[in-house]
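**Student:** sequence and predicted structure are below.
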Amino acid sequence: MPEALALGAAVVFGLVHFFSGLLARRADSWAVALYGQIGGVVVVAAAAVFWPAPQLTLESIAWGALSGVGTGVGVAFLYRGLSTGRMSVVVPVSDVGAVALPVLVGVALLGDRPTALAWVGVAAALPALWLVSRSRQAESSHAETGTLDGLIAGAGFALQFIAISRIDLEGGLWPILAARILAAVTIVPLGLRSGARLRLPRRFVLPACVVGAAGSVAIVLYFLATQEQLLALATVLAALYPAIPVLLAMLFLHERLSRPQVVGLMLTAAAIGLISLG
């Protein structure tokens, strides 16, 4: 069950990043990120009212807020990277840090002890993510800029994953709501400092909010997965989402896959199977 939740989060994360990337190429990327978080706030606020919360603590709210800061940094720089770079490069690059740091924290600080089979899956996932990020246009200036944004986004997503795993399920969805709010608050100064106007054409407002709402669904799925699964394994499974936008970019944006990317996708599938069996 936790493996299914984490994989569900990966699929939704992948779809969210694909469609957000399309929006970011047609409108201000910072505004897309901001309106996405606003859409997420609305959905989580509505769900939190009906979700049981027998013991909400300040600690859980604080962890939620910290995860929101990571989310804000992650989506802001990811969408900026997607607006200038290839989707099949930027998304996987962001995922390298997003998966590596939580795995290290889980094992070194939280006492995670994956099985030998699961470790083989983790070992396969890391090079898989790197191979998927390889591109024929890696030498271009746009790709370099997108790669840097992807690395910054990865650090933000790592903080998001780690902090969410520390939230107590007894607090319901209120800590996740705090995360959504702090994510939006974090994006505003970052966007203004970059010279963004944080405005969207009216026709893009609803799509951005819907995509952001879907992102909150992915966050909740990951949150539930961490309650029943080791942080290292839940993060690795949820962080396999780059395969989704890479494949969609190939099918609909005609971005051609390189041979290393094909190998990376095959390793991704192998990693999922090994971690699930472990």
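**Tutor:** In hand now; what should we look at? Quick caveat: nothing in here was measured; it's all calculated off a predicted structure.
**Student:** switch to C-alpha atoms for all contacts and neighbour counts from now on
**Tutor:** Noted.
**Student:** once you drop chain neighbours, what's closest to the residue of the chain most remote from its centre?
**Tutor:** Within the chain, the residue lying farthest from the chain centre (Cα atoms, centre = their mean) is residue 54, at 28.3 Å. Once flanking residues are discounted, residue 54 sits nearest to residue 170: 5.6 Å by Cα to Cα, 6 or more residues apart in numbering.
**Student:** second structure follows, compare the two:
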Amino acid sequence: MAILCGVLAAVAYGVSDFLGGLGSRRVHFLWVSFAAAVVSTAMTALLVLVVPALRPDTGAAPLLWGALAGLGSAAGILALYRGYAEGQVTVVGPLSAVGAAALPALVGVATGERLAPLAVAGIVVAVPAVALMAHQTADSPGDSPAEVRAAGPEHRPRRLGPGIAEGIVSGAGFALLFVALGRAGDAAGLWPVLADQLVALALLGLAVAAGWLGRPRRPGLGGRSGRVARWQAVGAGALGLAATVAFFAATHLGSLAVAAVLTALYPGFTVVLAILVLRERPDRWQVGGLVLGALAVVAIAAG
């Protein structure tokens, strides 16, 4: 069940991020981030209200861990959507996953979690997998057009694409989210998730207010593009909540390291959607990363 929840979290995060990225290309990423957070927070609160088993009596510690997760959630979402708005989906998402996979795995091992050798191998493979997916072929500024054409795509210089800083910050933010929710404990129901959502919503609301005051003419959620972006934000928020709940369950049914690495493979699903919908073309390195990611999932599940 822990493996299944981790994979479900990866699928839900991958589709959620793709929808949020699409919305961020239509309107300002701050509005999409905030709208998605409103949806996910409202759905979490509704679940807590209507299902008594999800709101057991709990102390302050799980809520504090949930609040800390909210800091990471807000930072991760803002950076990721900004990166999607400015760069390639097939670059920013996988780069984000490097930190989201590696840091929680290191924390889990450092705090005494023991993993089977095959699961360790899967974790080791997952890190270069997302790193490979983050690469793209690009023309070097020093190359002439004739030299680039003569070299061919397979011999062109390689670099990380646009959105590098956003991908790194996003990965660190999601790593904090994963670690904090993993430490919240399994006896607190959805209270830590609700605390995470409320803190993230408050921070994203402040970011929207600051962006509106600083750039009052930035596009919002009105007009035709805004209507499409609203629905994309609703989908992103609902799937983001589903992914968070699935990850929360995975960390308490299994180890933090395994749950975090499985969940951090979400860019694979985002990349597939970018290929099918946006017609972005992965090169052989990115395809190799997707294959390694699939092998990592199999190894972790078998371990």
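**Tutor:** Alright, I've got the coordinates. Given the structure is predicted, the values throughout are model-derived calculations rather than measurements.
**Student:** re the thing from before, alignment lookup: the residue farthest from the centre of structure 1 to structure 2.
**Tutor:** With the correspondence set by TM-score structural alignment, residue 54 of structure 1 lines up against residue 56 in structure 2.
**Student:** any idea how far residue 199 of structure 2 is from that match?
**Tutor:** Using Cα to Cα, to the nearest Å, residue 56 of structure 2 is found at 20 Å from residue 199 of structure 2.
**Student:** and what of residue 167 of structure 2?
**Tutor:** Applying Cα to Cα, the value for residue 167 of structure 2 to residue 199 of structure 2 is 22 Å.
**Student:** more neighbours: which of those two?
**Tutor:** Using other Cα atoms under 10 Å, the more surrounded residue of residue 167 of structure 2 and residue 199 is residue 167, with 28 against 22.
**Student:** map the residue nearest to residue 54 of structure 1 across to structure 2 for me.
**Tutor:** Checking TM-score structural alignment: residue 170 of structure 1 goes with residue 187.
**Student:** its match contacts residue 55, doesn't it?
**Tutor:** No. Using Cα atoms under 8 Å, residue 187 of structure 2 is not in contact with residue 55; the gap is 9.5 Å.
**Student:** burial count for the closest residue to residue 218 of structure 2 other than its chain neighbours?
**Tutor:** The shortest distance from residue 218 of structure 2 to any non-neighbouring residue, by Cα to Cα, 6+ apart, is to residue 28 (6.6 Å). Look at residue 28 of structure 2: counted by other Cα under 10 Å, it has 21 neighbours.
**Student:** so where do the helices sit in structure 1?
**Tutor:** Secondary structure of structure 1 (DSSP state H): helices at 2-24, 29-50, 58-84, 87-108, 116-132, 141-165, 174-193, 202-228, 231-238, 243-252, 259-277.
**Student:** could you check how far residue 290 of structure 2 is from residue 183 of structure 2?
**Tutor:** Going from residue 290 of structure 2 to residue 183 of structure 2 by Cα to Cα gives 30 Å.
**Student:** who has more neighbours out of those two?
**Tutor:** residue 290 (25 against 18).
**Student:** ok, now which ones touch the closest residue to residue 4 of structure 2 other than its chain neighbours?
**Tutor:** Distances taken as Cα to Cα, 6+ apart place residue 250 nearest to residue 4 of structure 2, at 7.9 Å, with adjacent residues excluded. By Cα atoms under 8 Å, 6 or more residues apart in numbering, the residues touching residue 250 of structure 2 are 1, 2, 3, 4, 5, 6, 256, 259.
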